[in-house]
Structure formats: C-alpha cells, structure tokens
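K.L.:
Could you look at this predicted model? Sequence included:
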Amino acid sequence: MNNEQLTALVRQLSLTFFATSFSHQAYFNPRLRTTGGRYMLATHHIEVNPKIYENYGEEELSNVIKHELCHYHLHLANLGYQHRDADFKQLAKQVGAPRFCQPLTPREYEHNYKCESCSTSYQRQRKIDTTRYRCGRCKGKIKKIE
C-alpha cells in the first residue's frame, strides 16, 4: 500500500463512519516508533506507522485511522479532540475506534524474579535490588530466577 491508497482509504473510512469528507493528506511515516499514528494539528494531515499495516493487516490499520479521524473531525469542529476529553471518548466509542493500537514490538523481559513466600513471578526489563524491594502481594522476599 502506498500513500495515495492510504489517503483513499482514509477518505472512504471518513465518509463511512463520520459522514464527512477528509480533505487533507494521509501518509506513512516510518520514523514513528511507539505509536500507530498521529494527527498533525498544524497541517491537519494524518501520519500512520507502516509497521501497523505490515504486522497486523488492513483491519488494524483501519482502527488506527478511525482513531486519528476522531482527532481530526473533533479538532476541525472546535470540540474536545484530546484523549482525555469527553467528546473524544464519546465519538471513539460511537465509531468503534480503539484507545490504543496493538503493540508494535513484543516486550522482551531480561530479568525474572519470584517471591519466596507466595510464588508470584515478576518480569522486568531493568534489574531490581532484591534486598531493597519486597513482594507487592505478601511482602515476602524476592529471589532472582536464572
């Protein structure tokens, strides 16, 4: 899929779910790393992470586009377009736009810990000091698992 096809898809989804047209551009931005897409306030363009389409297909891509179109249409209507605003939450629920996209890269945990008392396991990316921290469930000692 190229940028012209993406813009056509955004226009089609805008008419289908929002009953108004999308008159700006949508394009893939490979520099996006942690987000599925973003709406640009200054230019009203929509940028989409190409990894969403590559990893999850067109269905997840349309979910990201619907989310960004919520920002787009609410901003142009001078309504609450931010995630915390009631207008945004209501419109996103109405059109079935998800609050978050699927994770782009699977999390890899380097450090595994286990409580000696209740056997609760903890996975962490960073190393923790087992002499300083205790189990959050039972306050037992935490031991590193190799």
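P.N.:
It's in. All values derive from a computational prediction rather than experimental measurement.
K.L.:
From here on, just use CA atoms for contacts and neighbour counts.
P.N.:
Will do.
K.L.:
just how off-centre is the strand or helix carrying residue 10 within its chain?
P.N.:
Secondary-structure assignment from DSSP states H and E places residue 10 in helix 3-18. Averaging C-alpha positions (Cα atoms, centre = their mean, to the nearest Å) puts helix 3-18 19 Å from its chain's average.
K.L.:
quick one: residue 14 from residue 144, how far?
P.N.:
51 Å (Cα to Cα, to the nearest Å).
K.L.:
make that residue 76, sorry
P.N.:
Applying Cα to Cα to residue 76 and residue 144 gives a distance of 53 Å.
K.L.:
Below is structure B, check it against A:
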Amino acid sequence: MTEEELQALVEMLSLKYFKRPFKHRARFNPRLQTTGGRYLLSSHDLELNQKMLTEHSREVLIGTIKHELCHYHLHLEKRGYRHRDQDFKQLLKEVGGLRFAPATVKKARYHYQCYECQQDYLRQRKVDVQKYRCGKCRGQLKLLKKIF
C-alpha cells in the first residue's frame, strides 16, 4: 500500500464512521516498533506502523486507523482524547476500533549451526563465533545465513 492509498483510506474511514473529514496527513512511519500508530498533537497528522499491514490483516490496519481517528477527532473537538477518558472509550466502541494493537513478533535474523552436532541456533543479534560455543557439545559455531 502506498502513502496515497493510505491517505485515501483514512479520509474514507473518517467520513464513513465519524461523519467528519480528515484534513491532515496520514503516513507510514517505519521507525514505529511496538505500537500500531500514533496521533501527533502538534501537527494533527497520523503515523501508522507498516508492519500492521504486512504481518496482520487489512482489518487490523483499519481498526488501528479508527483508533487514531478517535484521538484526532476528539482532540479537535476539545473533548477527552486520551486512552483513559470516557469520551475516547465510548467513541472507540461506537466505531469498532481496536483498543490495543496486536503484538508484532520479532523474528530471528541470524541462523547458526554447530559444526559437530548440527544443533541449530536462531538469534536476533549477531554472535561472535570465536567466543561462543555450542551449548550441547561445546563445538564451534558457524553462521549459515543472515535472515532479513
């Protein structure tokens, strides 16, 4: 999905569920790791985690957009836009947005194997094969492949 398609989707969801236009910018932010999206109070823009689209279904992305639009519209109306406010909880329930983003699973990026017993090790961080050994037989490790 491109940024233009995302912008069009956010504008359509805003009109359909909130009966108000979305007049600011929606974009993907690749630096978001653990959150589905965020509403920027100063600029009124929405930033969304692109992993919500790649790792989960389109419905999860739509639920995340509805959540951020709740923050957006309530803040512009000067009502309770924070998670703990009753206005936010009520509006989120009415439009059917997600209360929490589903967890993004961290995947192993390095695949090591022992020379002697062929024990596999999947790691997120690089391991110094000169310093660390196999936990099963104390054999030397080799890097099989780097997974992206």
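P.N.:
That came through fine. Computed from a predicted model, the values in this text were never measured in an experiment.
K.L.:
Now do the helix holding residue 10 of the first structure: which elements does it pack against?
P.N.:
Packing partners of helix 3-18 of the first structure (3 or more Cα pairs under 8 Å, 6 or more residues apart in numbering; DSSP states H and E): strand 26-28, helix 58-76.
K.L.:
Now tabulate those in CSV and tack on distance to residue 8 of the first structure and mean neighbour count.
P.N.:
Shown next, in CSV, are those (distance: least, Cα to Cα, whole Å; neighbours: other Cα atoms under 10 Å):
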stretch, distance to residue 8 of the first structure, mean neighbour count
strand 26-28, 9, 20
helix 58-76, 12, 21
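K.L.:
Select, out of these, the one closest to residue 100 of the first structure.
P.N.:
Of all these, the one in closest proximity to residue 100 of the first structure, counting by Cα to Cα, is helix 58-76 (8.3 Å).
K.L.:
The very next helix or strand once past that closest one relative to helix 3-18, how many degrees between them?
P.N.:
Per DSSP H and E, the first helix or strand lying C-terminal to helix 58-76 of the first structure is helix 86-95. Taking axes from the mean of the first three to the mean of the last three Cα atoms, to 10 degrees, helix 86-95 of the first structure and helix 3-18 form an angle of 90 degrees between their directions.
K.L.:
Check which residues of helix 86-95 of the first structure are buried.
P.N.:
87-89, 91-92 (16 or more other Cα atoms under 10 Å).
K.L.:
Good, wrapping up.
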